[in-house]
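S.K.: Sequence below, structure please.
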Amino acid sequence: MTEHELFYSYNKDVYRTCLYMLKNIQDAEDVCHDVFVTVFRQDWRNVTHLKAWIMRIAMNHCLNVIRKNKVKNDKQDHLQKQHEHEALTRDSVDGMVMAKLSFAELEQQLRQLPDKLRSVVTLRYIGDLSVAEISEILNIRQGTVRSRLHKALKLMRKKLEYYEKVNMKGRTVLNTVESKVKNHMKHSDHIDYPDFDKMFNSIQKDELRVADQLKERSQRGKTKVAIVLGVSVAVMATPVYAAFQYDWSDVVSHKSGIESALQAGYGQSIEQSVTAHGVTLTVHNAFVDDNRTVLLYTIKPGMETDGAEIRYDQMVLKDSEGTPIEGHYYQQWNEEQGVYQGYFETDWVMSENQSDLQFAITGVRYLQDIQEDITLDPKDNNTQKFNIQKDGIEAVEVQSFQHTEDQIMIRSNVTFTDTALKEQTWARITAYDPNGNMFKETESPVYGTEGATGAYSSTQIFNEQQFKERADHFTFTYTHEKERTDGTWNVDLSLSRQQMETGSVKKEMDIPLQSLDGEAKISSLVVTPTQIRLTIDHQEDYYRLPYRTYQLEVGGRVLEGYVSLEGTLNPNQTELRFEQFDSSLIDVSSVANKPVTLIAKDRVDEHAGDQTSIRLTNISTQPQTVTREYAGFLINWTYYLKDGNLYVGSSSPESTFGGINQTYFLDQGEKQYLTPLYFNDLDNKHTEVFQDFKGEDIDLYVSNYTTKKPDGDLRIPLNSNK
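M.R.: The predicted model follows:
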């Protein structure tokens, strides 16, 4: 079979699948196109069950689009021009009743099915797939497939309840709806198909990867825009089909490059498992390029967890010599499959065509949240202490502070009898209303910071009225190891660069960043289909780039970036990483001289303080506020005593002031720093504490502060060395 024959054998089934799943003509055409691009990139001639394999790819593409464009799918909620379909058998009571179920009504009901139900119906009645095949494609149990089919047909029947009273020769309306749905979806008289000849020609161009491959697609206003850079060498991408055993979209949602690679079929399928002590570790896929290595794995626990968190004594990748390779992991509970899905990511990359590695976990720890009732008085501003004396925790002290006019800050300090638990405990205060509903924080909480006395400290911000007036029950909540399974689970991996080669571009650069203090320059650029990394060299150790937002503009398209804090940090280098935000990959094989520009926004500069002192007088338990000018800015200083400690807050009404980072006082000429408690870069509020303060007055000095330049954007072309 040729590519042409394959395309015209399955194009209508794929297009109808896309149309029913996406409910949008343009999306259906685009996804149908990309499905066959993915198919032709694979070794499809050696696939045993070709139709099921193609439908698997089509369904995964559709589900990815649905997850990415939930709002967009609702925006254009129509299929095709609707016609009344009267081709019904009328020589039976059954046919007479179902004749009343018009094409438009049936089409409307199909469109309104939930995504999970519509996917099963589509695969069953368009793909002609068995329950077992659908089970494998969607990675759900066969019983779940049957129940979803039944539920879908039942939902459609409910909208025609007045037909249920008709007895059609012993058959139920549910059976007849199934027959009607099958006939409706299988016969395509009502479908206006796209120009398949034109689509096939476009797919062929995509396969050949000619330089102008994006011209037609960009005119369609959708999708895969290649990232093209002013360099002279690129490696042709040769992807290998990656098995879609699970839905990974939620797990890798903040690793959009890997999500795009999954959808496009890149990566090496591993599918190797090891089971010991009732726990199964499976490595499903591997992605290796010149920026990183990512493994997708699942853990099937050896006991019921109800989705509670599990951790490990160690998760590590080892090279052929047994040397650990540093990395990090993230995972989520998949309730339907009863497994934890996760990824392990490392900056390690292959230097040879073949590498033998070992992925291992040691010690599975099953965690649970423990709640201890505490008699917290929300209206008491004094420190309240509660003895826990349980699970290695000694006590918790709770303090409340006025945060804003209508918000309250709750600060909890935990002391331990077993200090090893500090890094394992997620301790916080929870508040409930009389109905048992938990109040949520109004800002993202901060857990596990080092307190003034070495305690574990957490900061939570609540609505003051809710916390003080409506809450009637409080608990001290912490994470504790419930059980554990000791052992080691090793999966041997043989990663092949030839199998996973997805193309890369490396370029050494020497572009000075003259607008920054000190000497700094862009030294290198690495482009792969899943990520772009830009390295900045600087003389100052651990230099902090003075921007909060980074973007890379490539031919008018913008990629969002961030400063990487992962892996082993080089004190004289800063790395910026950029990933795709949609379903397309960075196409490094289409290298051309298109403009590439680094954009840095939201500049925040840090300054050393001077010898100007801020004198605080008549210090007492009564909060006082004084306003002083500092470095040309008006700063409000609020201070008071609480439990023998001096609390000092600073803020400014001026939007270009970033905030006070830290203050100190002089004790016999030696600087004594206050301990930071809270800092918000958005509203420049900062709070510090001086433990066991004695006296009525103090002179404070600013150690450092920041200023903002919201319009101080930096634009650096990367196409030249000027």
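S.K.: only C-alpha atoms for contact and neighbour calcs from this point on.
M.R.: Fine.
S.K.: Is there a neighbour count for residue 427? I'd like the number.
M.R.: For residue 427, the count of nearby residues is 24 (other Cα atoms under 10 Å).
S.K.: mind listing what the residue nearest to it when sequence neighbours are not counted touches?
M.R.: Nearest non-adjacent residue to residue 427, counting by Cα to Cα, 6 or more residues apart in numbering: residue 478, 4.2 Å away. Residue 478 makes contact with 369-371, 425-428, according to Cα atoms under 8 Å, 6 or more residues apart in numbering.
S.K.: quick one: which of those is nearest residue 529?
M.R.: Taking Cα to Cα as the measure, residue 529 lies nearest residue 426 of the contacts of residue 478, at 37.0 Å.
S.K.: Residue 384 and residue 312: what is the separation?
M.R.: 35 Å (Cα to Cα, to the nearest Å).
S.K.: which of those two has more neighbours?
M.R.: The neighbour count for residue 384 versus residue 312, taken as other Cα under 10 Å, is higher for residue 384 (17 against 14).
S.K.: wait, doesn't residue 614 sit right on residue 703?
M.R.: No - assessed by Cα atoms under 8 Å, residue 614 is found out of contact with residue 703, at 12.0 Å.
S.K.: Could you check the lengthiest strand in the chain and say which residues are buried?
M.R.: Secondary structure assigned by DSSP state E gives strand 473-496 as the longest strand of the chain. By 16 or more other Cα atoms under 10 Å, the buried positions in strand 473-496 come out as 473-481, 484-485, 488-493, 495-496.
S.K.: Second chain to compare with the first, below:
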Amino acid sequence: MDKAEQTFSRFLDDNQEMAYPDFDKMWERIEPSLPSEKSALKAVDLSLPRKKRYCKFAILTASAAILVATPVFAAFTYNWESLFPHRSGIQAVLQQGLGQVIDQSVTREGIKLTVNKAIVDDNRTVILYSLSAQKGSVKDMYFTEVTMKDSQGKVIEGNRFQRWDEATQSMNGYFETEWTPKQSEDDVQFTAQKLHSFTTVERELDFNPISGQTGSFAIHQDGIDNLTLQSFEQGEKTLLKSAILFNDPEAKALAYPNIAVYKDGVLLKSDGHDVFGTPGEHGEYTGQQAFKTEELKASGISYKLSYTKESRRVDETWTYQLHLDKKQMLSGTIKRELNIRVEDSGITMVLKEMIITPTQIRVKASHEKYVQFPYRNYELEIDGVRLKGWSSYNEKDPTESIYRFERPIGMEIKADKPIAFIASYQVQEHKDAKDPIRLTNISEKKQTITTQVGGYPVVWTYYRQDNNLFVQSESADPSFGGVNQTYMGKGKHELLGKPVTANFNGDGNNQAIDMYANYEKNEAELNIFWYYTEKPEQSLKVEIIPAN
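M.R.: You can find the predicted model right below:
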């Protein structure tokens, strides 16, 4: 499978600080929307290796009863811009005082939810809301279900994020969706429910990653049944792989478990991508965390299972009937048909349309079904200024990709300004590795062999642990991007290696580990579905609007 499809990362912004057991910081980092510097990471079924898949982020959806919303006047000036550190386009609109004023409030059990404002253009819809209490505080309270429905009652999928504002003593948040009214106006239903507050719980673990043994822990509390913890030393880094079985589905949705590593009581930062939520073979909630090997081998290291537990719940529903109007934003909207053919590495796509709105620039492209253009980074160059963007598939149409770019604060974009589409950091997929990899004398002792994969030297390390065969592949050549997945046999006798690691293009790590469960034979012959090569220096520039 494609590396970008192998996992759903809970912590999407690696540049933000992360310090457990501060749940508020953790919540800030599970924002399902992506900053422009990142590509979307998606949860997939790891047992389906050769099919291209499109899976959506877990969008919090639910049905709710219709309640009456009463308009009120805003009592405070809200700091909305702090909610959008990676969305300069929304910041720009807010600074200009644009957006539709809503100011509708509903109070339930002394807790008031106000829908303050809506930003609606031809690229997206953003609903701004604030939560406050008549008595006490809502500082640690979060809606776990925020939904919107169109005038036909169809659920509109989107992402939501919330953050505490000390100045107004309110929890401010937003709901963002790619949906936008087909006409200039439309009616929607906005609903928030399942209001919770949480505390962090830690459970001591007697675990030694250096031993190479799998740790099995019976937790039996707060909806968590069992934890399995494995370690994989990969040179300067050691990977901790956790798998948790829950006996309470609701706890599984809210616990956000991870392994907290302490050095003399001080929490250690992980060293790499923290990946959580990839489904295990038996429905486990899995996690992947990397730490420096030298740190884990030092004295004074301890391990804890850290997770969140519900401490308060308000089982009420806040529902609003909203009339959205995007006419105000249409004056800053430019639509342009492109139909520009772009080719690279045997892959062709057509840049079909560009939509420039006050908040965002979106370029739509068409291609063959499930095909991904072979580049990692995307930019728009507008009148000499480069805007970083990100790409995603159209969930409803696998022949379409969408490239999004936040509109910078203060940038004026006219229809005749030169615009170029730039792709960089080439990542190619290859299926020419036909020679099998033969493993002999399989035992608990780690052994290595070196083979050629597409002309690159690849070292295979294999060993048996807990009756399972583990196979790690890596290359000293940084141009080798890694092996996607291995398998044995063919047809009905085909045996798939289960990926242990979730890998990412461009992270400097081409190591991958597959596991074959309950493998008792002393020999094995592996095959590769495909492998990747990476050329960070490779780029492609396409003139969308040529300079005069």
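S.K.: Burial check on the counterpart of residue 525 of the second structure in the first structure, number of neighbours?
M.R.: Alignment note (TM-score structural alignment): residue 525 of the second structure maps to residue 699 of the first structure. Other residues within reach of residue 699 of the first structure, judged by other Cα under 10 Å, total 13.
S.K.: next one: residue 526 of the second structure
M.R.: 18.
S.K.: And residue 216 of the second structure, by the same measure?
M.R.: By other Cα under 10 Å, neighbour count at residue 216 of the second structure equals 16.
S.K.: Quickly note the distance from the one residue sitting closest to the centre of the first structure to residue 485 of the first structure.
M.R.: Centroid-nearest residue in the first structure, with Cα atoms, centre = their mean: residue 254, separated by 2.7 Å. With the distance defined as Cα to Cα, residue 254 of the first structure ends up 30 Å from residue 485 of the first structure.
S.K.: and residue 250 of the second structure, how many residues sit next to it?
M.R.: The number of residues near residue 250 of the second structure, taken as other Cα under 10 Å, comes to 10.
S.K.: before we move on, what about the one 5 residues further on?
M.R.: Using other Cα under 10 Å as the criterion, residue 255 of the second structure is surrounded by 21 other residues.
S.K.: and the gap between the closest residue to it other than its chain neighbours and residue 194 of the second structure?
M.R.: Excluding its sequence neighbours, the residue lying closest to residue 255 of the second structure (Cα to Cα, 6+ apart) is residue 308, at 4.6 Å. Separation of residue 308 of the second structure from residue 194 of the second structure (Cα to Cα): 16 Å.
S.K.: go on, residue 514 of the second structure?
M.R.: 39 Å.
S.K.: same question, residue 186 of the second structure
M.R.: From residue 186 of the second structure to residue 194 of the second structure the distance is 27 Å (Cα to Cα).
S.K.: re earlier: if I read this right, the match of residue 525 of the second structure contacts residue 614, doesn't it?
M.R.: Yes - applying Cα under 8 Å as the test, residue 699 of the first structure and residue 614 come out as touching, 5.5 Å apart.
S.K.: How about residue 423 of the second structure: what's its closest non-neighbour residue?
M.R.: residue 378 is the one closest to residue 423 of the second structure (Cα to Cα, 6+ apart), at 4.6 Å.
S.K.: In the first structure, what residue corresponds to the one you found?
M.R.: In the first structure, residue 378 of the second structure lands on residue 550 (TM-score structural alignment).
S.K.: In three-state terms, how would the aligned partner of residue 658 of the first structure in the second structure be classified?
M.R.: Counting by TM-score structural alignment, residue 658 of the first structure lines up with residue 481 in the second structure. Following DSSP: H, G, I helix; E, B strand; the rest coil, the label given to residue 481 of the second structure is strand.
S.K.: What about residue 481 of the second structure, how many residues nearby?
M.R.: 28.
S.K.: which residues touch it?
M.R.: By Cα under 8 Å, 6+ apart, the neighbours of residue 481 of the second structure are 427, 505-506, 509-510, 531-534.
S.K.: so can I have CSV of those showing neighbour count and secondary structure?
M.R.: Below are these laid out as CSV (neighbours: other Cα atoms under 10 Å; DSSP: H, G, I helix; E, B strand; the rest coil):
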residue, neighbour count, secondary structure
427, 23, strand
505, 20, coil
506, 18, coil
509, 18, coil
510, 24, coil
531, 22, strand
532, 20, strand
533, 21, strand
534, 22, strand
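S.K.: Report whether residue 469 of the first structure is found in a helix, as I expect.
M.R.: Yes - checked against three-state DSSP, residue 469 of the first structure lies within a helix.
S.K.: Alright, that wraps it up for me.
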